[in-house]
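Trainee: generate a structure from the sequence data that follows.
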Amino acid sequence: MTSRRTVLLAIALVTLLAGPASASYAGDKPLVTVMTGTITGGYAFTLGNSTYSGTLDPGDSYTVAFEPLLPADARITDTRVYVYWAWSRAGQQAVYPTMRVLARGGEQQELGRAERYVDSKGFVSTNDFFSGMDVYPVAEPGKRTTAVTVTNAADENASFVVQGVGLLVVYESPSAPRGMLWVKEGCDMLYSSYGVETGMATSRIEFEGAIDTGAVRSATLHLVAPSGGYTRTDVPEKNAVSVNRKTGDRLPAFIEGILEAIFPGYNGKEWTDAFDATEQSQVGADIREIAPYLRSRENVVTVRDNGDYLLLTNAFLWVDLGEEQA
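Mentor: Okay, the predicted model is just below:
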């Protein structure tokens, strides 16, 4: 008799072979680069006072207020609003959400969606609904956004939940350092369950381009993962974030420890239990200083699930290069 485990593994394999448009718990939807360059300035990302919305039926609204901290002389060049949503359904049928998004920053403006990133289990089962992230550029980024309201604009009896709303502000400032910024977006649902092993439930983030590591003063890796870190049962080392870490042909742990003490960063770095979501604040985040582990090129970050269940949606990398040389 065919075992349940064999059936689940077969389901996972078929899902992975279905092509880039498929969905699954595996790391098969890498984040895409939407912004990269060198600026004198920086970025600010905030979830404001986001909390879990509960079910939003047609006509229901949800509002998040923001107070992004910027230098007094900042000139805002780009603003993007991220709506993190889940459980989009009409009864027991998976449907895409219909939403109206308004931004307030002095005057109120309706935002037009630029991108929608979606993922799901990828196989027929109960509660196989869509989850994702919608992206809304702000038409007049120079005006500071102070609040965002999301309304369920569906005509039929369709509902969804909002896990939170994020606000990204990119700015220039003569008083700020010169640095390199990468902004990556997407939605990769990761869950090492239903035959998807931990190694498969891993998303790879590649930061393209060269970095003058000798000029780096600091480097901040900022990851966003709805549901990341929030589990109903305590799973040890439920997720992991690694930077330039080679996992093949690993040496014994005590030898690895000695080499890392003598040659810091020789094999990158890994952190476990990285994200910090809760039942009320369901958008997990992880912010790390990674300068010791940077390479001059081909920098790679991986996010791995080990029973946590998370959606990897955003990655920001800011490399502080200090003052520009004359």
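Trainee: all contacts plus neighbour counts: C-alpha atoms, from now on.
Mentor: Fine.
Trainee: what residues sit buried inside stretch 74-90?
Mentor: Within stretch 74-90, the residues that count as buried by 16 or more other C-alpha atoms under 10 Å are 74-76, 78-90.
Trainee: from those residues, which land in strands?
Mentor: Secondary structure assignment by DSSP state E places 75-76, 78-90 of the buried residues of stretch 74-90 in strands.
Trainee: what's the helix or strand for residue 225?
Mentor: strand 218-226 (DSSP states H and E).
Trainee: and that strand with strand 75-90, angle?
Mentor: 20 degrees (axes from the mean of the first three to the mean of the last three C-alpha atoms, to 10 degrees).
Trainee: and the contacts of strand 218-226?
Mentor: Applying C-alpha atoms under 8 Å, 6 or more residues apart in numbering, the external contacts of strand 218-226 come out as 84, 163, 275, 277, 282-291, 310-321.
Trainee: just give the closest residue to residue 105, not the sequence neighbours.
Mentor: Nearest residue to residue 105, sequence neighbours excluded (C-alpha to C-alpha, 6 or more residues apart in numbering): residue 145, at 4.3 Å.
Trainee: distance of that neighbour from residue 89?
Mentor: With distances taken as C-alpha to C-alpha, to the nearest Å, residue 145 is found 30 Å from residue 89.
Trainee: do residue 70 as well
Mentor: For residue 70 relative to residue 89 (C-alpha to C-alpha), the value is 38 Å.
Trainee: repeat that for residue 35.
Mentor: 32 Å.
Trainee: same check, this time on residue 10
Mentor: Taking C-alpha to C-alpha, one finds residue 10 at 27 Å from residue 89.
Trainee: try residue 326
Mentor: Taken as C-alpha to C-alpha, the span from residue 326 to residue 89 is 57 Å.
Trainee: now the helices for the stretch 201-326 of the chain?
Mentor: Assigned by DSSP state H, counting those that start in this stretch, the helices in the stretch 201-326 of the chain fall at 253-262.
Trainee: so which residues of it form strands?
Mentor: Remark: strands assigned in the stretch 201-326 of the chain by DSSP state E, counting those that start in this stretch are 202-207, 218-226, 239-243, 269-272, 283-289, 299-305, 310-322.
Trainee: buried ones in the shortest one?
Mentor: In terms of neighbour count (16+ other C-alpha under 10 Å), strand 269-272 has its buried residues at 269, 272.
Trainee: which other helices and strands contact that strand?
Mentor: With contacts taken as 3 or more C-alpha pairs under 8 Å, 6 or more residues apart in numbering; DSSP states H and E, strand 269-272 sits against strand 239-243.
Trainee: which residues in the stretch 1-150 of the chain form helices?
Mentor: 4-16.
Trainee: wait, doesn't residue 176 sit right on residue 40?
Mentor: Yes - here residue 176 lies in contact with residue 40, judged by C-alpha atoms under 8 Å, at a distance of 6.0 Å.
Trainee: for the comparison step, fold the sequence that follows:
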Amino acid sequence: MKKNIILLFILFIFATPAQATKTIVSINDVSVEPGNDICASIMLNDVINYGTGTIKVTYNPDIAQVTGAQGTTDSSVLALNADNSAGSITISGLNPNGKTGDVEFTDVKFHAIGSSGISTSLTPEVTTLQDTSYNTDSFESVNGYLGDKPLTIFTHETIPGNLTYSLGSSDYSGKLYPGNPYQVEHNISIPTGATVKFARLYAYWTWSVIDTTDGYPDLKLTFDNDVLSPAATYDDRKGFGNYDFPSGTWAYNVTNYVTGSGDHTTLIENTGPDNSYFSMDGVGLLVVYTEPNGDEIEYWIAEGCDLISSQPVSGLTPEEATTQAVFSGTINTTNIKEAILTTVIQSGNDIDNMLIFNLENWTGIYNGTPYANLDVDKRSVQNYLVDNNNTARIRAVDDYMVPSNAFLVLWHTLPELTPESGDNTPVSLISDIKPEISIEVTPSYLNFGSLGPGEISSTHQILIKNNGSTNLSVTAEVTDTGQDLYARGLQINNATWTGYQTQLIPNATEEADLRIRVPVDYSHEGEKEGVLMFWAQQI
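Mentor: Next up, the predicted model:
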């Protein structure tokens, strides 16, 4: 089987202040068998009165070598300087009569010398671009793989309460053509007496195509039988070459539908033409609630879509392929008893990808949890807080990823009351002494429905609260009367229950996602019961 060497371009855009449209400089993608020659065209799109210009193109000299460049009917070649040792060619072109619109600047000839199946990026660097009066245009580079769309803070507040975020039964959809619906079930549990402040649904979509070209999805979202329009839309694309298909995060206000604990259904359909499709990476449901006697928390909700990559085709360093969420404001770090950062990443399954929080960083955390197309990482960052503008940075290290959400939650320590000076007044003192170890788990009953061998149930969420007065380490134990159905098949947070362990400070609440994966060799029938016990130990 023959394999080709692929040459891929990086896109540039430039504009003068007087121009109504931006001018795009690009080189088309080409492929050629090793040992053969190919031409790649440099195009100027939407240019006004092109007169002359100088453009440098860089490439990997171990994969391709330049053998020349030739002019076109739009632009003659004034001079060229090729350096195949360094991997660059500089071309100067001219059109004394000027041309407006799309201009073919030059055709660069390459000879493929690398092995089959490899690629190099062709990166143009615009030195000058002038009109026929030799007025110089300013320009800027544009590469969709840059970390150029930081996540937006949707809201930042301080309340007595907490929040919960769940992907429910989400999984990667594959290609969704018209007539192929995608459905996600969410089971939400919040404490008794809590009041929902707001609920926000996130639809994470990718790979949107109409026929064989890029396009934005005709995405119809139905939540609990009502068709909704997005409250905010975020999208990004690489902006050059083949497979320039956009990805996005669309946010929906579902506060009127999520008023407490309960089940909710999201249905997503493609209403575009028959030759269109897109894929769903998942659907996330965020619920923020208040409690009359709840802990005081301060939270920031960041959302967006920034497609980043430092793969060779991007032409970028990992530092350039970094996006961020800035949790602006001043905090008192001595008044924080816990801080949790949750990040949601589309297509982030690579252990080299990095999360940076202020001066600390982690790798190996974006590892396909809960599944390969969508990563959710939740971690304590209390020890790394700073007084002003805490910042999370997400970096693609030799990989491709799409950061979509970041939630920062701080648990405040309430100040002690100081008596005012004045007359002595007797005060009655009553104290309710908490036990050292006490946990509460809600709900106390789950029904996983009807399942067959090898099938996986929908996900149900439980809440575990530390009602005691000391820090606790919590583990799980399963017993059942169902011929080891639950002992073998129960999963907590998409992993076997035997590995579950969490730590809770006093009054803290932890959410856990439960589901059953029926063993493929399970041959018993009928209703099967089991018991999940949580054990708490002081730490």
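Trainee: tm score of chain vs chain?
Mentor: With the length set by TM-score structural alignment, normalised by the length of the first structure, the two chains reach a TM-score of 0.82; 289 aligned residues with a C-alpha RMSD of 2.4 Å.
Trainee: wait, what's in contact with the residue nearest to residue 105 of the first structure?
Mentor: 66, 103, 104, 105, 106.
Trainee: can I get the buried part of those residues as one PyMOL selection?
Mentor: Of the contacts of residue 145 of the first structure, the buried ones can be selected in PyMOL as follows, counting by 16+ other C-alpha under 10 Å:
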select buried, resi 66+103+104+105
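Trainee: nearest to residue 195 of the first structure among the contacts of residue 145 of the first structure?
Mentor: Residue 195 of the first structure lies nearest to residue 66 out of those, by C-alpha to C-alpha, at 40.4 Å.
Trainee: test my guess that the closest one contacts residue 50.
Mentor: No - contact criterion C-alpha under 8 Å: residue 66 of the first structure and residue 50 do not qualify, at 9.1 Å.
Trainee: what range in the second structure does the strand holding residue 225 of the first structure sit on?
Mentor: Mapping strand 218-226 of the first structure onto the second structure (TM-score structural alignment) gives residues 338-346.
Trainee: that stretch vs the first structure, average offset?
Mentor: Its aligned residues in the first structure lie a mean 0.4 Å from stretch 338-346 of the second structure after superposition (mean C-alpha distance after the TM-score superposition for the first structure).
Trainee: residue 48 of the first structure reaches residue 63, doesn't it?
Mentor: No - between residue 48 of the first structure and residue 63 there is no contact under C-alpha under 8 Å: 10.1 Å.
Trainee: residues touching the alignment partner in the first structure of residue 362 of the second structure, list them.
Mentor: Counting by TM-score structural alignment, residue 362 of the second structure corresponds to residue 271 in the first structure. Residues near residue 271 of the first structure by C-alpha under 8 Å, 6+ apart: 240, 241, 242.
Trainee: among those residues, which recur in the second structure?
Mentor: Here those are checked against the second structure with both residues aligned by TM-score structural alignment, their matches' C-alpha atoms under 8 Å, and the contacts held in both are 240, 241, 242.
Trainee: quick one: contacts for the nearest residue to the second one once chain neighbours are set aside?
Mentor: Of all residues not flanking residue 241 of the first structure in the chain, residue 303 sits nearest, at 4.7 Å (C-alpha to C-alpha, 6+ apart). Listed by C-alpha under 8 Å, 6+ apart, the contact partners of residue 303 of the first structure are 202, 203, 204, 239, 240, 241, 242, 312.
Trainee: next one: residue 61 of the first structure
Mentor: Contacts of residue 61 of the first structure (C-alpha under 8 Å, 6+ apart): 149, 150, 151, 152.
Trainee: that one pairs with which position in the second structure?
Mentor: Under TM-score structural alignment, residue 61 of the first structure pairs with residue 181 in the second structure.
Trainee: ditto for residue 41 of the first structure
Mentor: Using TM-score structural alignment, the partner of residue 41 of the first structure in the second structure is residue 161.
Trainee: again with residue 295 of the first structure
Mentor: Under TM-score structural alignment, residue 295 of the first structure pairs with residue 386 in the second structure.
Trainee: ok, the nearest residue to that match once chain neighbours are set aside to residue 89 of the second structure distance?
Mentor: Residue nearest to residue 386 of the second structure in three dimensions, not counting chain neighbours: residue 333, with 6.8 Å by C-alpha to C-alpha, 6+ apart. For residue 333 of the second structure, the distance to residue 89 of the second structure equals 54 Å [C-alpha to C-alpha].
Trainee: these two: which is more packed in?
Mentor: residue 89 (22 against 17; other C-alpha atoms under 10 Å).
Trainee: do I have it right that residue 230 of the second structure meets residue 252?
Mentor: Yes - if you go by C-alpha under 8 Å, residue 230 of the second structure and residue 252 touch, sitting 4.7 Å apart.
Trainee: more crowded one of the two?
Mentor: residue 252 (19 against 15).
Trainee: look at residue 284 of the second structure and say how many residues are nearby.
Mentor: 21.
Trainee: am I right that it sits in a strand?
Mentor: Yes - read with DSSP: H, G, I helix; E, B strand; the rest coil, residue 284 of the second structure is one of the residues of a strand.
Trainee: in space, what's closest to it - neighbours in sequence excluded?
Mentor: Residue 284 of the second structure sits nearest to residue 167 (C-alpha to C-alpha, 6+ apart), 4.5 Å away.
Trainee: same question, residue 268 of the second structure
Mentor: residue 221 (4.6 Å).
Trainee: likewise for residue 533 of the second structure?
Mentor: residue 477 (5.1 Å).
Trainee: what's the separation between that neighbour and residue 489 of the second structure?
Mentor: Taken as C-alpha to C-alpha, the span from residue 477 of the second structure to residue 489 of the second structure is 13 Å.
Trainee: with residue 407 of the second structure instead?
Mentor: In terms of C-alpha to C-alpha, residue 407 of the second structure sits 31 Å off from residue 489 of the second structure.
Trainee: okay, those two: which has more neighbours?
Mentor: Taking neighbours as other C-alpha under 10 Å, residue 407 of the second structure and residue 489 compare with residue 407 leading, 23 against 18.
Trainee: the first structure: which residue goes with that one?
Mentor: Residue 407 of the second structure maps onto residue 316 in the first structure, by TM-score structural alignment.
Trainee: now residue 512 of the second structure
Mentor: So, by TM-score structural alignment, residue 512 of the second structure is left unmatched.
Trainee: cool, residue 251 of the second structure as well?
Mentor: Checking TM-score structural alignment: residue 251 of the second structure goes with residue 135.
Trainee: quick check, its match in contact with residue 82.
Mentor: Yes - counting by C-alpha under 8 Å, residue 82 is a contact partner of residue 135 of the first structure at 4.9 Å.
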